[in-house]
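Participant: Show me the folded form of this:
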Amino acid sequence: MSIVGWRAIADELNPSKSTLKLELRHEHPWDVTPREAVAIQNRLRGLISLRDDLPETIGRVTGVDVGFEDSRTVTRAAVVTLSFPELNPIDSSVARRPTSFPYVPGLLSFREVPAILDALRTLRDRPDLILVDGQGYAHPRRLGIACHLGLLIDIPTIGVGKTRLTGTHGDVPDKRGAWVPLMDKGETIGAVLRTRQGVKPIYISCGHRIALPTAVDWVMRCTTRFRLPETTRYAHRLASG
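Facilitator: Modelled structure (predicted):
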């Protein structure tokens, strides 16, 4: 199904439905200063699991992305669930909230996660695996938006970044599926992955309850003939309106 076709029927997939029970495993205030947000990140980062703890069967993969409206005063979060392995869209949701946290590099989750939680709550079914447009462990304090979200809702998550936030890496072979480690202070914090020959690589990192090689594998499983996985492509178009 084309992106255009998907956007035309998105509302039909999600007209009105019961709220998904989404229990938060860790709660904290969102109305905080940037300094308080950093303190929360430092407190939560030790709780992230970088080991595989996925459902035995994964039949639903969900993409998450966020856009903005009205001169960035409104945060627009979009989530799209695809069937796996078919990668056909089967559910979607969009949630809007007033933008209440400033743009601060490294504190993206405090600006975007509240709206993402609202959108996730209106899905029909709990996702098996979530791919977030943004960083996970590849973050200066090892708690990017994918880690933060996955920890709060206790669902396996992967960070899929289009650009690098931190770390260094070598050249990535120009071959589909090739990757090199993303390093920071002697630690592997992610993978720089070539999803398609002849195009720029993307930045993959663990969110929560998944190991890095498994995260790379799942991103490739969700990627067809484009640079970005289908989860990210569908969510991005919906978040962009």
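
Participant: For the rest of this, base every contact and every neighbour count on C-alpha atoms.
Facilitator: Will do.

Participant: I'd like the next helix or strand past the host helix or strand of residue 146.
Facilitator: Using DSSP states H and E, residue 146 falls within helix 145-153. Next helix or strand after helix 145-153 toward the C-terminus (DSSP H and E): strand 157-161.

Participant: between that following strand and helix 145-153, how big is the angle?
Facilitator: 160 degrees (axes from the mean of the first three to the mean of the last three Cα atoms, to 10 degrees).

Participant: which secondary structure elements does the helix or strand following strand 157-161 contact?
Facilitator: Next in sequence after strand 157-161, counting helices and strands by DSSP H and E, comes strand 179-184. Counting contacts by 3 or more Cα pairs under 8 Å, 6 or more residues apart in numbering; DSSP states H and E, strand 179-184 packs against strand 187-193.

Participant: So which bits of the strand it packs on are buried?
Facilitator: Buried positions in strand 187-193, judged by neighbour count with 16 or more other Cα atoms under 10 Å: 188-193.

Participant: how distant is that strand from the center of its chain?
Facilitator: Centroid separation between strand 187-193 and its chain, computed with Cα atoms, centre = their mean, to the nearest Å, is 16 Å.

Participant: Strand 179-184 and that one, what's the angle between them?
Facilitator: Using the same axes, to 10 degrees, the direction of strand 187-193 lies 140 degrees away from that of strand 179-184.

Participant: The helix or strand following strand 187-193: how far from the chain's middle?
Facilitator: Remark: after strand 187-193, the chain's next helix or strand is strand 202-208, criterion DSSP H and E. From the chain centre to the centre of strand 202-208 is a distance of 8 Å (Cα atoms, centre = their mean).

Participant: what does stretch 183-192 give?
Facilitator: Distance of stretch 183-192 from its chain centroid, counting by Cα atoms, centre = their mean, is 19 Å.

Participant: Just the endpoints, please. Distance across that stretch?
Facilitator: End-to-end distance for stretch 183-192: 10 Å, by Cα to Cα, to the nearest Å.

Participant: which other residues reach that stretch?
Facilitator: The contact list for stretch 183-192 (Cα atoms under 8 Å, 6 or more residues apart in numbering) reads 137-139, 142, 166-169, 172, 179-182, 201-206, 212, 216.

Participant: Buried subset of those residues as a PyMOL selection?
Facilitator: Paste this into PyMOL to select the buried members of those, with burial taken from 16+ other Cα under 10 Å:
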select buried, resi 137+138+139+142+167+172+179+180+181+182+201+202+203+204+205+206+212+216
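
Participant: Next, the second sequence, to be compared with the first:
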Amino acid sequence: MTSAVCPETVAEAEAVQDRLRPLVDLVGPGPARPRTIAGLDVAYAERGDRLAAAVTVLDAGTLAVVETAVAVGRAAFPYVPGLFAFRELPALMEALGQLTTAPELLVCDGHGLAHPRRFGLACHLGVLTGLPAIGVGKTPLLGTWEAPAATRGSWSPLRDGTETVGRVLRTRDGVKPVFVSVGHRMDLDNACAQVLALTPRYRLPESTRQADRLCRGALGRLPASDLE
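Facilitator: From the prediction side, this is the model:
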């Protein structure tokens, strides 16, 4: 497990992705009515390499917060395009390990299949935990698309060449869309349905919003000496 989370070189990190990629289940279909959904997000200090990883478990029916966990640490890998997940994985796995509530779906602030190496954070976390996982990105890492219609629920394919790697999904009328891709043990139709269920009021899933608030708050409580 350690080597799959904390490689020391670019070559080792790419080898991890190559080894784990065939384990990704892109068919799913995944839970149609999950009872608990975990949102995962990471906040970075303005200076230095400190970060806070947060997991917020929601009741899928009410979107009320059931449990939260935070792990504060340092970026575990240099910034390398296509390998960004390795910066965050140790802290995210630590936060997930603190939970006493087992989430039935992971919603990552990032990407799954819609990744240059077809193995984004949602894929990596899904394979490591065995849980269904999806990625919901604010911006794309790659691909071409046409703008979906302006109404909530409209979507268009996100394509990389001839391959469909995700969907551009409108979660609010007339508001910028999000970029949804499968991570593990989900199909794309279900992934988009879950995202729409998580966005009754805002553009981003409530799972992401709550996790974002939690990790930013954790960083804000650190003494200034810890942020260097």
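
Participant: Put one on top of the other, what's the TM-score?
Facilitator: TM-score of the superposed chains, computed with TM-score structural alignment, normalised by the length of the second structure, equals 0.90; 217 aligned residues with a Cα RMSD of 1.6 Å.

Participant: Run through the strands of the first structure in chain order.
Facilitator: Along the first structure, counting by DSSP state E, strands occupy 60-69, 74-83, 89-98, 129-133, 157-161, 179-184, 187-193, 202-208.

Participant: of these, which approaches residue 39 of the first structure most closely?
Facilitator: Comparing those by their distance to residue 39 of the first structure (Cα to Cα), the top pick is strand 202-208, with 18.9 Å.

Participant: okay, the angle between the closest one and strand 187-193?
Facilitator: For strand 202-208 of the first structure against strand 187-193, the angle by the same axes, to 10 degrees is 130 degrees.

Participant: Give me the helices and strands touching strand 202-208 of the first structure, please.
Facilitator: Helices and strands touching strand 202-208 of the first structure, by 3+ Cα pairs under 8 Å, 6+ apart, are helix 145-153, strand 157-161, strand 187-193, helix 212-221.

Participant: among those, which is the most enclosed?
Facilitator: strand 157-161 (a mean of 30; mean count of other Cα atoms under 10 Å).

Participant: Show me what it is in contact with.
Facilitator: 129-137, 144-147, 149-150, 202-210, 215, 232.

Participant: so it versus strand 129-133, what angle?
Facilitator: Going by the same axes, to 10 degrees, strand 157-161 of the first structure makes 30 degrees with strand 129-133.

Participant: what range in the second structure matches strand 157-161 of the first structure?
Facilitator: Here strand 157-161 of the first structure aligns to the second structure at residues 133-137, judged by TM-score structural alignment.

Participant: neighbours of residue 163 of the first structure, just the number please.
Facilitator: The local packing of residue 163 of the first structure (other Cα atoms under 10 Å) involves 14 other residues.

Participant: how much space is there between it and residue 209 of the first structure?
Facilitator: Relative to residue 209 of the first structure, and taking Cα to Cα, residue 163 of the first structure is found at 23 Å.

Participant: Same question for residue 110 of the first structure.
Facilitator: For residue 110 of the first structure, the distance to residue 209 of the first structure - Cα to Cα - is 21 Å.

Participant: quick one: which of the two has more around it?
Facilitator: The neighbour comparison of residue 110 of the first structure against residue 209 (other Cα under 10 Å) goes to residue 110, with 25 against 22.

Participant: who touches the equivalent of the more buried one over in the second structure in this structure?
Facilitator: Counting by TM-score structural alignment, residue 110 of the first structure corresponds to residue 86 in the second structure. For residue 86 of the second structure, the residues meeting the contact criterion (Cα under 8 Å, 6+ apart) are 5-7, 13, 76-77.

Participant: Now with 6 Å, please.
Facilitator: Residues counted as contacts of residue 86 of the second structure (Cα atoms under 6 Å, 6 or more residues apart in numbering) are residue 77.

Participant: That one and residue 74 of the second structure: what is the separation?
Facilitator: The gap separating residue 86 of the second structure from residue 74 of the second structure is 11 Å, by Cα to Cα.

Participant: Can you say which of the strands of the first structure is nearest to residue 114 of the first structure?
Facilitator: Of all the strands of the first structure, strand 89-98 comes closest under Cα to Cα, at 8.0 Å.

Participant: Run the chain-centre distance for the closest one.
Facilitator: That offset, for strand 89-98 of the first structure, works out to 14 Å (Cα atoms, centre = their mean).

Participant: nearest to residue 50 of the first structure, of the strands of the first structure?
Facilitator: Closest approach to residue 50 of the first structure among the strands of the first structure (Cα to Cα): strand 202-208, 6.1 Å.

Participant: and that closest one, which stretch of the second structure?
Facilitator: So strand 202-208 of the first structure sits over residues 178-184 in the second structure, by TM-score structural alignment.

Participant: Report the mean distance between the matching stretch and its aligned residues in the first structure.
Facilitator: The superposed stretch 178-184 of the second structure is, by mean Cα distance after the TM-score superposition for the first structure, a mean 0.3 Å from where its aligned residues fall in the first structure.

Participant: which outside residues touch that stretch?
Facilitator: Stretch 178-184 of the second structure is contacted from outside by 24-26, 112-114, 122-123, 126, 132-138, 166-169, 188, using Cα under 6 Å, 6+ apart.

Participant: ok and the longest helix along the first structure relative to strand 74-83, angle-wise?
Facilitator: Identified as the longest helix of the first structure according to DSSP state H is helix 108-120. If you take the same axes, to 10 degrees, helix 108-120 of the first structure sits at 60 degrees to strand 74-83.

Participant: contacting residues for the counterpart of residue 87 of the first structure in the second structure?
Facilitator: In the second structure, the residue matched to residue 87 of the first structure (TM-score structural alignment) is residue 63. By Cα under 6 Å, 6+ apart, the contact set of residue 63 of the second structure is empty.

Participant: picking that back up, the match of strand 157-161 of the first structure: how far from the chain's middle?
Facilitator: That offset, for stretch 133-137 of the second structure, works out to 5 Å (Cα atoms, centre = their mean).
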